[in-house]
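> just the structure for this:
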Amino acid sequence: MAENHAVKIADYKNELGTVEISPEVVEIIAGLAAAEVEGVDHLHGNFAAGVAEKLGRKSLSKGIKVDMNGENVTIEVYIVTKYGHSIPEVGGRVQENIVQTLKTMTALEAKAVHIHVTGVQFETKLEAETAPE
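Okay, here's the model as predicted:
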């Protein structure tokens, strides 16, 4: 099994030292990048993330699993899409946005970004009541 530990960024080593990026940072970046894509309602976390959120701790890495082995980064993303959006298109845009954001912010390239759609969110009652006719 691959070890999940901080990755040293080779291009950023200088006389002052090195830059390391932990998997948790990659999870947060990927989570934010996924959430900003149109058609994503929310990321689907596990039970522990749900309990922590109810206790007032916002988890920015909810619904994201990162496996880092050297500079090989594999990301698993669990999302709930909005009803009416093309699931394959939303998934593709999430993949593209995560890869681009990760490269821009960390200089890491994702080997794979796997999207798991765990549900579809229909229009809520509040949205239906406030929608213009």
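> okay, CA-based contacts and neighbour counts for the rest of this
OK.
> which residues are contacting the lengthiest helix in the chain?
For the chain, the longest helix by residue count, based on DSSP state H, is helix 87-106. For helix 87-106, the surrounding residues in contact (Cα atoms under 8 Å, 6 or more residues apart in numbering) are 21, 26, 29-30, 33-34, 37-40, 81, 108-110, 113-115, 117.
> 6 Å instead, please
With contacts defined as Cα atoms under 6 Å, 6 or more residues apart in numbering, helix 87-106 is touched by 30, 33-34, 109, 113.
> mind listing what's buried in stretch 79-95?
Residues of stretch 79-95 classed as buried: 79-82, 87, 90-91, 93-95 (neighbour count, 16 or more other Cα atoms under 10 Å).
> can you redo those as a markdown table with distance to K54?
Putting the buried residues of stretch 79-95 into a markdown table (distance: Cα to Cα, whole Å) gives the following:
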| residue | distance to K54 |
| --- | --- |
| I79 | 19 |
| V80 | 19 |
| T81 | 22 |
| K82 | 23 |
| I87 | 28 |
| V90 | 28 |
| G91 | 27 |
| R93 | 29 |
| V94 | 26 |
| Q95 | 28 |
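> please provide the structure for the following sequence as well, for comparison with the first:
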Amino acid sequence: MEFVEFKNKLGSIRISDELIADIARDVALSTDGVNKMDSSFVHRIPSVINFEDADGVRVSIRNNEVVIGLYISVKHGKRIPEVALHLQESVKEQILKITGISVEAVHVNVEDIIF
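Okay, here's the model as predicted:
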């Protein structure tokens, strides 16, 4: 498990990558056009080993910089670029609003279209 850490005069605040992943997953699943979180077998291997990359979300934290990878299936008839852009904006906005963390990048990987 990785953490983003904020220090203040009273101590420190640590926010886990799992919490960030949960927020990103909730935002993705409530985004119009996203059918489900998806993760191919190759992407699921790390989750079997160390519980990262579970349920189609991968969070990387390096030097307090957060990068998120989302693996999704899109509903048929939706424009993939529009869905992906809206998802990127929504994830960055909600994580900042809830945690105070500014996300460096959100990478959207569309793995399937659901008819």
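> on that earlier part again, which pair of the buried residues of stretch 79-95 of structure 1 spans the longest distance?
The largest separation in the buried residues of stretch 79-95 of structure 1, counting by Cα to Cα, is between K82 and Q95 at 16.7 Å.
> still on that earlier bit, tell me the first helix or strand C-terminal of the longest helix of structure 1.
Per DSSP states H and E, the first helix or strand lying C-terminal to helix 87-106 of structure 1 is strand 110-121.
> which bit of structure 2 covers that following strand?
Taking TM-score structural alignment as the measure, structure 2 aligns residues 103-114 with strand 110-121 of structure 1.
> and for stretch 30-37 of structure 1?
Alignment of stretch 30-37 of structure 1 against structure 2: residues 24-31, by TM-score structural alignment.
> next, the buried residues of stretch 38-46 of structure 2.
38-39, 43-44.
> inside strands: which ones of these?
Members of the buried residues of stretch 38-46 of structure 2 lying in strands (criterion: DSSP state E): none.
> nearest to E15 of structure 1, out of the buried residues of stretch 79-95 of structure 1: which one, please.
Nearest member of these to E15 of structure 1, counting by Cα to Cα, is Q95, at 35.4 Å.
> so which strand or helix has the nearest residue to L43 of structure 1 once chain neighbours are set aside?
Among residues not flanking L43 of structure 1 along the chain, I79 sits closest, at 4.3 Å (Cα to Cα, 6 or more residues apart in numbering). In the assignment (DSSP H and E), I79 of structure 1 maps to strand 72-82.
> from the chain's centre, how far out does that strand sit?
Relative to the centre of its chain, strand 72-82 of structure 1 is centred 6 Å away, using Cα atoms, centre = their mean, to the nearest Å.
> got it, and stretch 48-58 of structure 2?
11 Å.
> and the longest helix of structure 1 against structure 2, how far off on average?
Compared with structure 2 after fitting, helix 87-106 of structure 1 deviates on average by 0.4 Å (mean Cα distance after the TM-score superposition for structure 1).
> one more: stretch 25-35 of structure 1?
Compared with structure 2, stretch 25-35 of structure 1 is 0.7 Å away on average (mean Cα distance after the TM-score superposition for structure 1).
> what comes up buried for that stretch?
26-35.
> would you mind giving those as CSV with secondary structure and distance to A6 of structure 1 added?
Converted to CSV, the buried residues of stretch 25-35 of structure 1 look like this (DSSP: H, G, I helix; E, B strand; the rest coil; distance: Cα to Cα, whole Å):
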residue, secondary structure, distance to A6 of structure 1
V26, helix, 10
E27, helix, 12
I28, helix, 14
I29, helix, 15
A30, helix, 16
G31, helix, 18
L32, helix, 20
A33, helix, 20
A34, helix, 22
A35, helix, 24
